[in-house]
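Novice: A predicted structure for the sequence below; I have some questions about it.
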Amino acid sequence: MSAEAFLQSQLVVVKTQEVENLASRIHETNDIPDPYILRLIKGKFCTLERKPVEDYIEKYSYLGSREIIAFRQIENWSQNPNAINEVALWFSPPFKNIYPTSKVTISNLSDDGDFIVNRSIKLQIEGKELLNLAQPFSENKFLTNEDLRSHAFFINKSDLLLFYDKLRAIVPEQIQLIESNSDIRIKEEIRDQVQDIRNKFPRLNNQRATTTSSLEARLYEEAKKKNLIGKSSESCPIALVNFQLFTPYQMFSEGGNSSEHLGKKIIKNCGACNKLLMMYMGKGDHCPYCNEIYEGC
């Protein structure tokens, strides 16, 4: 069975988005490549729950406006008849206070064309090194990381092994996990463990005030108690919804551009109980843990 077929067979079972999100965070904090799949429906990338991915991408900030370009390039590429013989690469450079580390996402079509199969690999390298890694795949000269951010690259599948050789010099353990499909097996196990954690909160399903981000904060704390969260930094803070989403944990049910976020800001911790929140809050909102009112700042 090919790696793509194995990935699809293991991960195609639909779980709720908060489960997928936390499973990806666990992979990143443990320096494990993050394998995941998206549906391809009428030329659009969709979650396993059949929701268009672009609906969850923040497009209007500086980063969002750059990254949506690359996202659409990959989405358009998937409709090319030759895409079945190619692989898409997207390089995400660091960005101060937003993305602490570099990442590359490798994407290809499933054999039946119904899914886009992805692996995100976190790279502990600086932006200049990432630029040097990406440059050989393009005839264009990229002078800055920001030039790189808005471009996707497309290579023949036969060249993927050569690219893995380049990555092997940077993250040998991660490439070994990919070549043995161990990252997929680990992801399946992690998803099941996270689902077990999620099953402990059935009452939250009926609480209208519970947002995806507050639920995910609770699940994250439970995962920490079980020592599932590693010590490595994540490639993107969970509350920032953008194309770094191409790791699925940036896809929230609230939506990145929702008007409900106007006048609100992302709060990392509650000022009263110090619990991790990483959610949008405005003056008068309540902490989901201690019910303390947020007074703003």
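Specialist: Arrived safely.
Novice: going forward, measure contacts and count neighbours with C-alpha atoms only.
Specialist: Fine.
Novice: can you show me the strands along the stretch 101-250 of the chain?
Specialist: 102-109, 115-123, 152-156 (DSSP state E, counting those that start in this stretch).
Novice: what about versus this one:
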Amino acid sequence: MRLVSYSPNDARDARDARDPIGAGEPVRYLGAQLGDRVVDLATLAGAAGTELPGDLLALVRAGQPALDAARALLTAGEAAGWPPAAVHALDEVRLWAPLRPGKVVGVGLNYVEHVAESSRTLDTDRELPDRPVLFSKPATAITGPGQPILHNADLTEQLDWECELAVVIGRKAFRVAEQDAWQHVFGYSIINDISARDQRRSGQWFFSKGQDSYAPFGPAVLTADEIADPHDLELGLTVNGETKQHSNTRHMLFRIPRLIADISSGMTLEPGDVIATGSPSGVGAGLVPPQFLQPGDLVEATIQHIGTLANPVLDAR
């Protein structure tokens, strides 16, 4: 299933006071995208006399029975016809970040060519790491498709991009062996690991990578069964239509089972957590001369089968 968080275009005046980050924004609903349509899963369930969670994070936390129920409802709906109230044209809704994770675990230096360009331009070690290089992004960094990446010139002159495959955790994981890691994957999405390169502090990346809007995420989550091999996906990124990154996830230095095993060796991964699996080469800091994002730019990160995550850059001052 291709799962999205959406609001109808005509629902802009609705408010969800429970979400201070989203205050003043429309209430978001859980949908399944089927081509150019979005089917509201809670409405579909109600028409069938049952219930489903109303948002994607709740669906992930509800586990396999809820996911199986959603699939069954979609299958039945395709066969019998959709309740009109459950179906929206894709161009009549706004997509948001699919969910707000409890934590985002970033992986640095996970593509060999990116290790090389980082050692030239970012003073990182030129040797390949022998363990995953990890950092974190707070939930407040999450932003959705079409929403702006904030450029604050008081804080950075080196705002950079990184297209990455996002792994959404579906089951609690602690001290998980590599061979068992796939059981903990709910699905996949795209994350753009935005970085203020000139805000690293004594080698620490948190402020450089964790400011508001520095984790564009979406536009959908594909459940794990939709991706035959997550280590064979084309990925790339453009700025104003010009290609900056192009690679394939087969070039990951540490693959997804190793990442889950390493992270969970000392940190509990919870349902809805996201692992940003690292960037290929082609970041702005690695170009000659270096190039960085400016207000007015449009950044588009694309991963095969998942789609394109597009975000404008906005002057935040």
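Specialist: That came through, no problem. Just so we're clear, the structure is a prediction, and the values are computed from it rather than from any experiment.
Novice: quick check: TM-score for this pair?
Specialist: Laid over one another, the chains give 0.27 as their TM-score (TM-score structural alignment, normalised by the length of the first structure), with 141 aligned residues with a CA RMSD of 6.6 Å.
Novice: before we move on, the earlier item: reformat the strands of the stretch 101-250 of the first structure as JSON lines; add mean neighbour count.
Specialist: Listed next are those as JSON lines, based on neighbours: other CA atoms under 10 Å:
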{"stretch": "strand 102-109", "mean neighbour count": "22"}
{"stretch": "strand 115-123", "mean neighbour count": "24"}
{"stretch": "strand 152-156", "mean neighbour count": "18"}
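Novice: these: which one's closest to Ala23 of the first structure?
Specialist: Ala23 of the first structure lies closest to strand 115-123 among the strands of the stretch 101-250 of the first structure, at 12.9 Å (CA to CA).
Novice: between the strands of the stretch 101-250 of the first structure, which one is nearest to Glu221 of the first structure?
Specialist: Among these, the nearest to Glu221 of the first structure by CA to CA is strand 115-123 (22.7 Å).
Novice: just checking, what packs against that closest one?
Specialist: In this structure, strand 115-123 of the first structure makes packing contacts with helix 3-11, strand 34-41, strand 102-109, judged by 3 or more CA pairs under 8 Å, 6 or more residues apart in numbering; DSSP states H and E.
Novice: among the ones you listed, which comes closest to Gln193 of the first structure?
Specialist: For these, proximity to Gln193 of the first structure was assessed by CA to CA; helix 3-11 is nearest, at 13.9 Å.
Novice: next, the angle strand 34-41 makes with the closest one.
Specialist: Counting by axes from the mean of the first three to the mean of the last three CA atoms, to 10 degrees, helix 3-11 of the first structure lies at 90 degrees to strand 34-41.
Novice: any idea which helix or strand comes after helix 3-11 of the first structure?
Specialist: helix 17-29 (DSSP states H and E).
Novice: quick one: secondary structure of Ser119 of the second structure?
Specialist: Using DSSP: H, G, I helix; E, B strand; the rest coil, the structure places Ser119 of the second structure in helix.
Novice: for Thr308 of the second structure, give me its contacts.
Specialist: Residues in contact with Thr308 of the second structure (CA atoms under 8 Å, 6 or more residues apart in numbering) are 190, 219, 300-302.
Novice: narrow those residues to those in strands?
Specialist: 190, 219, 300-302 (DSSP state E).
Novice: now the helices for the first structure?
Specialist: With helices called from DSSP state H, the first structure shows them at 3-11, 17-29, 62-77, 127-134, 145-149, 160-168, 172-179, 182-198, 212-225.
Novice: which single one of the ones in strands among the contacts of Thr308 of the second structure is nearest to Ala276 of the second structure?
Specialist: Nearest member of those to Ala276 of the second structure, counting by CA to CA, is Ile190, at 8.3 Å.
Novice: can you tell me which of the helices of the first structure is most buried?
Specialist: helix 17-29 (a mean of 24; mean count of other CA atoms under 10 Å).
Novice: gap between Glu146 of the first structure and Leu63 of the first structure?
Specialist: Distance of Glu146 of the first structure to Leu63 of the first structure, computed by CA to CA, to the nearest Å: 9 Å.
Novice: now the ones in strands among the contacts of Thr308 of the second structure as TSV including distance to Leu59 of the second structure and neighbour count?
Specialist: What follows is those, written out as TSV (distance: CA to CA, whole Å; neighbours: other CA atoms under 10 Å):
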residue	distance to Leu59 of the second structure	neighbour count
Ile190	19	28
Pro219	17	26
Glu300	28	24
Ala301	26	29
Thr302	25	25
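Novice: out of the residues you listed, which one sits closest to Val93 of the second structure?
Specialist: Nearest to Val93 of the second structure out of those is Pro219 (CA to CA; 12.5 Å).
Novice: touching, that closest one and Leu309? I think so.
Specialist: Yes - using CA atoms under 8 Å, Pro219 of the second structure is in contact with Leu309, at 5.6 Å.
Novice: hang on, the earlier thing: tabulate the strands of the stretch 101-250 of the first structure (JSON lines), appending distance to Leu40 of the first structure.
Specialist: Converted to JSON lines, the strands of the stretch 101-250 of the first structure look like this (distance: least, CA to CA, whole Å):
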{"stretch": "strand 102-109", "distance to Leu40 of the first structure": "9"}
{"stretch": "strand 115-123", "distance to Leu40 of the first structure": "5"}
{"stretch": "strand 152-156", "distance to Leu40 of the first structure": "18"}
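Novice: which one, of those strands, ends up nearest to Arg198 of the first structure?
Specialist: Using CA to CA as the measure, strand 115-123 is the one of the strands of the stretch 101-250 of the first structure that comes nearest Arg198 of the first structure, at 24.0 Å.
Novice: quick one, that closest one and strand 102-109 angle?
Specialist: Comparing the axes of strand 115-123 of the first structure and strand 102-109 via the same axes, to 10 degrees yields an angle of 160 degrees.
Novice: contact partners for Ile266 of the first structure?
Specialist: The contact partners of Ile266 of the first structure, by CA under 8 Å, 6+ apart, come to 239, 278-281.
Novice: make a markdown table out of those and add distance to Leu11 of the first structure and neighbour count.
Specialist: Shown next, in a markdown table, are the contacts of Ile266 of the first structure (distance: CA to CA, whole Å; neighbours: other CA under 10 Å):
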| residue | distance to Leu11 of the first structure | neighbour count |
| --- | --- | --- |
| Ala239 | 24 | 19 |
| Met278 | 27 | 20 |
| Met279 | 27 | 23 |
| Tyr280 | 30 | 20 |
| Met281 | 33 | 23 |
